[in-house]
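Peer 1: any chance you can model this:
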Amino acid sequence: MNAPFPASEKPSLRLLLAAPRGFCAGVDRAIEIVERALERFGKPVYVRHEIVHNRYVVDGLKAKGAVFVEELDQVPDGAQVVFSAHGVPKSVPAAATARGLDWLDATCPLVSKVHRQAERQIEAGRHILFIGHEGHPEVIGTMGQVPAGSITLVETVADVAGLDFPAGTPLAFLTQTTLSVDDTAEIVAALQARFPQIVAPKAEDICYATSNRQAAVKAIAPQCQLVLVIGAPNSSNSLRLVEVAERCGARAYLVQRATEIDPAWFDGVETMGLTAGASAPETLVNEVVDRIAQLRDVTVEQVVSAEENMVFKLPRQLLD
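Peer 2: So this is what the prediction gives:
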């Protein structure tokens, strides 16, 4: 597509590139699990649910021989199946084993840590209040770790006011790993005010990558009139980045690819920010920067607010 201005007349634009951004260690691991499974077992390898919430990544794995399904009953007998990074209820691997399927678990280790905490709280006789978004795969997976009726979902501060537990009921809270840090802090404060004896997790459940990416947006958004977040509409951590930017006073949009960018967004914009959710590859960041450079005379500045060096081990079935 031709630029709307001759090269010499394109308005200038300062682009602040948030860092860290994009892939986290859990996403890297999940993608590598599928790729290694394809190499080791041959295609097709079935994946229950999107391995991570990014269409570009999913399409790339499909091209290599991965087949994505929503439910286990769509997986043929004798096939190799991978569970997504978001985690699954206990019933899913149990059903896979009962059918004699070979399965690999790509659940992010930080999500698995929340699963184990949930089990421990139930063993200790506590009812769990789980802070998260209804219907998100991670929430479904975590709530499926414990018996029905032993965990209650809390989405908002208003939900806390509606909780009805007798005085003295042993309670604990846990959280989804990809929530808004600020919103979650408000809900936790409301829970602790309402139930002073509630047991907190030993460490923050919101993962390092979610916290770091939100902090990185906070570092750039106050200087920006516009912030673009590269991510999928069903990606919780990406949606939270849009919210963080808006709270800092910037207009913010979620885009999956450069083709979704509206040139009108840049009218009157002198400084913009760019980041990517934890399941968006750097390839898409470069694609978006190239598209913006067609529209404006861009000066890119990377703003680093944290360094990340986390690496997670692969499942033992894939280790040589």
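
Peer 1: when you work out contacts or count neighbours from here on, use the C-alpha atoms and nothing else.
Peer 2: Will do.

Peer 1: the stretch 101-250 of the chain: strands as residue ranges?
Peer 2: Applying DSSP state E, counting those that start in this stretch to the stretch 101-250 of the chain gives strands spanning 102-105, 127-131, 151-154, 171-175, 226-230.

Peer 1: indicate which one of these is closest to Val88.
Peer 2: The minimum distance between Val88 and these falls on strand 102-105, with 8.9 Å, by Cα to Cα.

Peer 1: Gln302 and Arg14 touch, don't they?
Peer 2: No - if you go by Cα atoms under 8 Å, Gln302 and Arg14 don't touch, sitting 10.7 Å apart.

Peer 1: for the comparison step, fold the sequence that follows:
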Amino acid sequence: MRPMTRHKLTIRLCGPRGFCAGVDRAIQIVVLALKKYGAPVYVRHEIVHNRFVVEGLEAQGAVFVEELDEIPPEHHGQPVIFSAHGVPKSVPADAEGRNLFYLDATCPLVSKVHKQAMRHERLGRHVLLIGHRGHPEVIGTMGQLPEGAVTLIETVDDVDALSPADPEALGFVTQTTLSVDDTAQVITRLHERFPAITAPAAESICYATTNRQDAVKAAAPGCDLFAVVGAPNSSNSRRLVEVALKAGAERSILLQRASEIDWDDIGEISTLGLSAGASAPEVVVAEIIDAFRDRFDVTIELAETTQETENFLVNRELRDVELTIDDMAFVNGTN
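Peer 2: Predicted structure coming up:
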């Protein structure tokens, strides 16, 4: 009996992919807090949008809550950590009112957007925030300013519907994880309608979002399927799915784990694009590659457009704690 031959598959593996410096820092903060203060350490909202990461931290003693009143009074001496997405000003104020010790894991690039929005408001401008309604980062950014000081813009149609009190006194910022191309269209329309509008002092969409989208654009043309590793509530991961389709992939899907792959639906593909959102660990990327190796004769092609060297320091309170090799493997998403 002749042995079955497996169909050849080229996997175009994007680089950069996976954890960004802000996600890496946020996970470090939780791991370091557990080492320094012991369990439980409370985290308000998912530290990053990835269940694999959240469950791994829960196994180490992290407890995830949506609101601070879920923390039992007997644990008010334990630290509570704010997620990488940022929080409204009311949250740290609430923590202080409850005498809670908190550590802020907000990504520095999100904090930069907060400062840009506050600067607009301080200079008398009404702030337009380009972003997705209900996303934690948008809630956090809008919560830096008084109610009514920010208007959320999601689409070009939203720009056309705007009737600001003073068209000469507007400033805009954006969520950090948006589609670069879609956001450019919104910004172009803002400038057309309101020539006096003030842009932020620096780009709001973060380097990691831009880099991952650029790599997907380079890899997607000619792909029978493009798979993005990420969670359904991860804005930057969902944008990668959209970018892959627009850049020429025949189909594009979002996967959290290899167990979600519908092999009947995938069929006999020849070229697979593969990337991962900024909160998706590399160990899951490897898991998905192995799943395809089990069924195909796989060749890996690296589609790398740039290398990232950014590194963000953790909170001062945690800099005296050292991570072990195993800790670093978890923080880096490789274990």
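
Peer 1: more crowded one of Gln302 and Arg14 of structure 1?
Peer 2: Arg14 (17 against 14; other Cα atoms under 10 Å).

Peer 1: the more buried one belongs to a helix?
Peer 2: No - assessed with DSSP: H, G, I helix; E, B strand; the rest coil, Arg14 of structure 1 is strand; it does not lie in a helix.

Peer 1: could you measure it against Arg247 of structure 1, distance?
Peer 2: Arg14 of structure 1 sits 21 Å away from Arg247 of structure 1, taking Cα to Cα, to the nearest Å as the criterion.

Peer 1: same check on Thr184 of structure 1?
Peer 2: Applying Cα to Cα, the value for Thr184 of structure 1 to Arg247 of structure 1 is 15 Å.

Peer 1: more neighbours: which of these two?
Peer 2: Each of Thr184 of structure 1 and Arg247 has its neighbours counted (other Cα under 10 Å); Thr184 has more, 19 against 14.

Peer 1: and the nearest residue to the more buried one once chain neighbours are set aside, what does it touch?
Peer 2: Distances taken as Cα to Cα, 6 or more residues apart in numbering place Ile131 nearest to Thr184 of structure 1, at 7.5 Å, with adjacent residues excluded. Contacts of Ile131 of structure 1 were listed using Cα atoms under 8 Å, 6 or more residues apart in numbering, and they are Leu153, Val154, Glu155, Phe173, Leu174, Thr175, Gln176, Thr184, Ile187.

Peer 1: so which of these is the most crowded?
Peer 2: Leu174 (28 neighbours).

Peer 1: how many residues are close by the closest residue to that one other than its chain neighbours?
Peer 2: Spatially, and ignoring its direct neighbours in sequence, Leu174 of structure 1 is nearest to Phe130 (5.0 Å; Cα to Cα, 6+ apart). Look at Phe130 of structure 1: counted by other Cα under 10 Å, it has 20 neighbours.

Peer 1: which stretches in the stretch 101-250 of structure 2 count as helices?
Peer 2: 108-122, 136-142, 156-160, 180-193, 207-219, 235-246 (DSSP state H, counting those that start in this stretch).

Peer 1: CSV for those helices, including distance to Gly277 of structure 2?
Peer 2: Formatted as CSV, the helices of the stretch 101-250 of structure 2 follow (distance: least, Cα to Cα, whole Å):
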stretch, distance to Gly277 of structure 2
helix 108-122, 16
helix 136-142, 16
helix 156-160, 25
helix 180-193, 15
helix 207-219, 8
helix 235-246, 4
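
Peer 1: leaving out sequence neighbours, find the closest residue to the counterpart of Arg239 of structure 2 in structure 1.
Peer 2: Counting by TM-score structural alignment, Arg239 of structure 2 lines up with Arg240 in structure 1. Among residues not flanking Arg240 of structure 1 along the chain, Ser180 sits closest, at 5.7 Å (Cα to Cα, 6+ apart).

Peer 1: cool, thanks, talk later.
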